[in-house]
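> model this:
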Amino acid sequence: MGDATEETFELEDGPVDSQEPLTAGYTKEKDGEVYVVGEKDRKKDIRSFCLSVFNLMNAILGSGILGLADTMNNLGVILFYVLLLITAFLAGYTINLLLITSKHSGEKSYEGLAVRSYGRPGKILTSIMIVFHCLGAMVSYVFIIKKEMPELVRVLANSTSVLSGEHDEAMDPWFMQGWFLMLVVVLFVIVPLASLKDIRFLGYSSAFGMFCMLLFTFTVVYEKFVIPCPFSALHNKTTEILSNITEEEPQVCKAELARVTSKSAYAVPTMIFAFMCHASMLPIYQELRRPSTKKMQKVAGVSISLVFFIYTLSASFGYFTFYNKVKSELLLTYSDAIPTDPLIILSRIMVLICVTLSTPLLHYPCRKTIITTFFPDPQVFKWFRHLAVMAGLLTLTVVLVVCIPNIRDIFGLAGATSSTSLLIILPCVFFLKLADRDKVSRMSRIKAFVLLVFGIAFMIASVILIIYDWVARKD
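This is a model prediction of the structure:
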């Protein structure tokens, strides 16, 4: 990426504390001097590294995992793998650009890089993109509540219509409708949590969310060997047919290697949405013990590689279970096929808890960005402003959830706009503006410029194709 100075080992905190044992240690060399790092110090470094990997993985993993099987269905297997790999590489590459830019400029936050690059207009534009991304993630979480909660309530209530595959959602009473159950959760769980001045205790939900994603991936892999194809032939001891899907077209039990349809326009934006973590990366970098560019590059490489593996597993086994009948929200497909399966029920409960707790947790940085960018005296806490911004954000979230018919639309639009800006466009802009020309090669700047042009063209093309698909569906 840059010259040799970017690759040397950095021991920014200097030699280790002389009170720590130096026997059985190891050495690192910098500028011709050898530093002896003790075993105890090495363990602290490893622990810090592992914690940073966990935090960055947690920042990446989210609701996007539920849409990747549908993405594979819309692209075909080979095209999906190629584009997912390219997206993962782009995420790692632009993280590296941010790290180099942060080191050269001395700025430690995404917003700080924006201010340093283009002053207040740059900060406003970056803040808008961050708000849009957070809003998109919140909408996807509440959308999952809207879709999953009625199904779970009916299964737990042992509804005979669900078990017989004859259930009609339109016949449900109003208090069993998705919009009503969603409002109950928002008003009585999310609003009280989002109203609090401090929700540090919800930080534990991050670890729980990671566990939910891993459990979901395990469920997807396991159910591949349980659900037959076609899955409408699946039987239970007490019922004839568990599937409640009305077959519009026969299920095809064969994977397509490559395909392009109108829905393919959502594919890469969904992938970009699934890998977005750049606004959270710099704070994680600062929390590293003895932070260095090279060390954070390794953290990013390990995190993105592990997430890529999880995404590939869940998308592949989800698609290879249902093929052309996979839904845009993967968990609903399993719920249709085997609604009373204990593992599916457990996964649904944990995912619902996870997204319910993650919504107020994600709402806080969104509100903070709005207050610090658009209000005077942001450092002064004001309850009216605190609650008013919260009410506006959650109201907008609920309205969008009610109006948007498919979670694919959320992933696609958010991925094409805010996620593309934060993952591709802005890191390149910051690098070209702030990186020291004497310390980065000309080729690195050319690559960043080409990637910037690609990001802008991709965003415009994706938005046009998505809007065209919306218009075509209405017609």
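> From here on, just use CA atoms for contacts and neighbour counts.
Will do.
> got a list of what Phe458 touches?
Contacts for Phe458 (Cα atoms under 8 Å, 6 or more residues apart in numbering) come out as Ala416.
> Repeat that for the one 5 residues further on.
Contacts of Val463 were listed using Cα under 8 Å, 6+ apart, and they are Leu413, Ala416, Thr417.
> which SSE is the residue nearest to the second one when sequence neighbours are not counted in?
Just to be clear, that refers to Ala416. Leaving aside its sequence neighbours, Ala416 sits nearest to Pro269 (Cα to Cα, 6 or more residues apart in numbering; 4.8 Å). In the assignment (DSSP states H and E), Pro269 maps to helix 267-275.
> And that helix, what does it pack against?
When contacts are defined as 3 or more Cα pairs under 8 Å, 6 or more residues apart in numbering; DSSP states H and E, helix 267-275 packs onto helix 68-75, helix 77-105, helix 407-414, helix 420.
> Need the residues that contact stretch 147-164.
Applying Cα under 8 Å, 6+ apart, the contact partners of stretch 147-164 are 167, 176-178, 181-182, 239-242, 244, 332, 335, 339-340, 345, 348-349, 352.
> Now which of those would you call buried?
Among the contacts of stretch 147-164, those classed as buried by neighbour count (16 or more other Cα atoms under 10 Å) are 167, 176-178, 181-182, 241-242, 244, 332, 335, 339-340, 345, 348, 352.
> Show me where the protein has its strands.
Ranges of strands in the chain, per DSSP state E, are 26-30, 33-37.
> Which of these sits closest to Val299?
strand 26-30 (18.8 Å; Cα to Cα).
> name the helices or strands packed onto the closest one?
Judged by 3+ Cα pairs under 8 Å, 6+ apart, strand 26-30 is in contact with strand 33-37.
> What is the strand it packs on packed up against?
strand 26-30.
> Also this sequence, please, to line up against the first:
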Amino acid sequence: MTDDPREDDSSRSNSNDFPSPDRPLNGQNPDLDADGQTFLPKHNAGKKHETRYHNASVSMSVFNLGNAIMGSGILGLSFAMANTGIALFVFLLVSVSIFSIYSVHLLLKTADEAGALVYESLGYKAFRIPGKLAASCSITMQNIGAMSSYLYIIKYEFPIVIQSFTGANDGEWYVNGDYLVILVSVIVILPLSLLRNLGYLGYTSGLSLLFMVFFLIVVIIKKFQIPCPLPLPDTGNETMFSSTPDNATTDDDTCKPKYFVFNSQTVYAIPILTFAFVCHPTILPMYDELKDRSRQKMQNVANVSFLAMFIMYLLAALFGYLTFNIHVGPELLHTYSSYYKYDILLLVVRLAVLAAVTLTVPVVLFPIRTSVGHLLFPGKDFSWIRHAIITLILLAGTNILVIFVPSIRDIFGFIGASAAAMLIFILPSALYIKLVKKESLISVHKIMAMMFLILGFVVMIGCMTLIIYDWIVNAMKEQGH
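Prediction:
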């Protein structure tokens, strides 16, 4: 699950198993400790490792890359459309899709030229330690954002599931989202995260992709079931699994989709889209494993995967927006609970999504922990104490973030404008300009890469500035100024 139960949104990333800066195209990764070598079978050392490389077919690579792209970001796309309008959103969606494909092209060409297939290795070759740190920190931030978004889903959706089965009032402690996030983290996520070998958990990405396809189908179905104008919000007093409420609002504006919208929330649209599309740390490991590998073949894999995700994202955003219009929230699945809290189909979707994200958080945490371990304790042998302490700190920090940051919109916005912009725009173009020596700086390709780099800085600085301004304005409103 973009934004990703995988990664996504760059959990997604196996490249976070902090590599040697000079890893050759087909070589082993000598810097990985035992922890890093036991995440998934393809990280195993020795003959097993060699037999798993270069055996991924094009179709399987398309599926795997689709898994890497599809993440929790899909839940915020309707909110983005509501605050840009249909026409502007489609323009932005097409643009970010094309930019993502172009950045993959830059990455693949740079990898071939530099002879390395790991993001951090390319960063080191281009800019030494600062480049390595920039790549590692961007991937780590993106994965923390993905992990936070999954915990937000638990915080939002788990209370509704419990209320559906128990009929509990909102005031009960066991339907408090903050408490439930902590409980799920301690009881389920922490034990799984402490495992040295996550094994089968690495394969939950395929399951989570199926769950998100199921979610998309339900979004489309609900568009034709929910009347317009919208029903009054569900008070929670109806019988379990009640169908359409009888009362309806008189707000005809909810039935009129808009094509261009500009407001204070419009600034979140681009970060949400970049968060939903970022998958670039997984591109190079997938390229390394592609059967009969060629750059054009991997580019075709990326083109097909991005096209498939473009269609899914467009449908999810469009039908979610047409259902709720101006009332759509930052997290689409939670928006349904305001009107259809006990709908059985939505309850099934919630259970599926909750299962997927809960099992995916350890998978997302794993590469963050490995990267932190390599940054802070390079060359050290595996230590259970260090392993546990890093895990506890990462999980506790993410829980604090989820509890005190008021909305998942802020996570989508901040990570999308910073780490995702780095991974999609800035790093691929900077690495290309620095490492591809056979093209002069005044060649068409280098000029395009330079323009792409400038665009990346404009997107990052512009979006971050406007988002921080929005935070300041909202904080002042809350204080009565």
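> Looking at neighbours, which among the contacts of Val463 of structure 1 is most surrounded?
Within those, most neighbours by other Cα atoms under 10 Å means Ala416, with 30 neighbours.
> Nearest to Thr395 of structure 1 among the buried ones among the contacts of stretch 147-164 of structure 1?
Within those, proximity to Thr395 of structure 1 (Cα to Cα) peaks at Met182, which comes in at 12.3 Å.
> what's near enough to touch the closest residue to the closest one other than its chain neighbours?
Nearest residue to Met182 of structure 1 in three dimensions, chain neighbours excluded: Lys146, at 4.9 Å (Cα to Cα, 6+ apart). Shown in contact with Lys146 of structure 1 (Cα under 8 Å, 6+ apart): Gly178, Trp179, Leu181, Met182.
> count of neighbours near Leu423 of structure 1?
The number of residues packed near Leu423 of structure 1 is 27, by other Cα under 10 Å.
> which one in structure 2 is aligned with it?
Taking TM-score structural alignment, Leu423 of structure 1 has Ile424 as its aligned residue in structure 2.
> Go ahead and confirm that match touches Ala276.
No - using Cα atoms under 8 Å, Ile424 of structure 2 is not in contact with Ala276, being 11.2 Å away.
> any idea what sits nearest Val34 of structure 1, other than its immediate chain neighbours?
In space, and not counting its chain neighbours, Val34 of structure 1 is closest to Lys28: 5.7 Å by Cα to Cα, 6+ apart.
> ranges for the helices of the stretch 301-450 of structure 2?
Assigned by DSSP state H, counting those that start in this stretch, the stretch 301-450 of structure 2 shows helices spanning 332-337, 344-376, 384-404, 408-415, 421, 427-435, 444-478.
> how about the first one, which residues of structure 1 does it hit?
Residues 330-335 of structure 1 are matched to helix 332-337 of structure 2 when aligned by TM-score structural alignment.
> Next up, the contacts around Ile95 of structure 1.
If you count contacts by Cα under 8 Å, 6+ apart, Ile95 of structure 1 has them with His278, Met281, Gln297, Ala300, Pro427.
> Serialize these to CSV and add fields for distance to Leu193 of structure 1.
Output for the contacts of Ile95 of structure 1, formatted as CSV (distance: Cα to Cα, whole Å):
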residue, distance to Leu193 of structure 1
His278, 26
Met281, 25
Gln297, 35
Ala300, 31
Pro427, 33
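> What is the nearest of the residues you listed to Asn55 of structure 1?
Out of the contacts of Ile95 of structure 1, the member with the shortest distance to Asn55 of structure 1 (by Cα to Cα) is Met281, at 9.0 Å.
> corresponding residue for that closest one in structure 2?
Aligning on TM-score structural alignment places Met281 of structure 1 opposite Ile283 in structure 2.
> max-length helix in structure 2?
helix 119-166 (DSSP state H).
> Quick one: work out the angle between it and helix 408-415.
Using axes from the mean of the first three to the mean of the last three Cα atoms, to 10 degrees, the direction of helix 119-166 of structure 2 lies 180 degrees away from that of helix 408-415.
> ok, back up a step: as TSV, the contacts of Val463 of structure 1 with distance to Ala391 of structure 1 would be great.
Shown next, in TSV, are the contacts of Val463 of structure 1 (distance: Cα to Cα, whole Å):
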residue	distance to Ala391 of structure 1
Leu413	23
Ala416	26
Thr417	24
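> Of those, which are still contacts in structure 2?
For the contacts of Val463 of structure 1, the aligned pairs still in contact in structure 2 (both residues aligned by TM-score structural alignment, their matches' Cα atoms under 8 Å) are Leu413, Ala416, Thr417.
> wait, doesn't Asn176 of structure 2 sit right on Ile182?
No - look at Asn176 of structure 2 against Ile182 with Cα under 8 Å: they stay out of range, at 10.3 Å.
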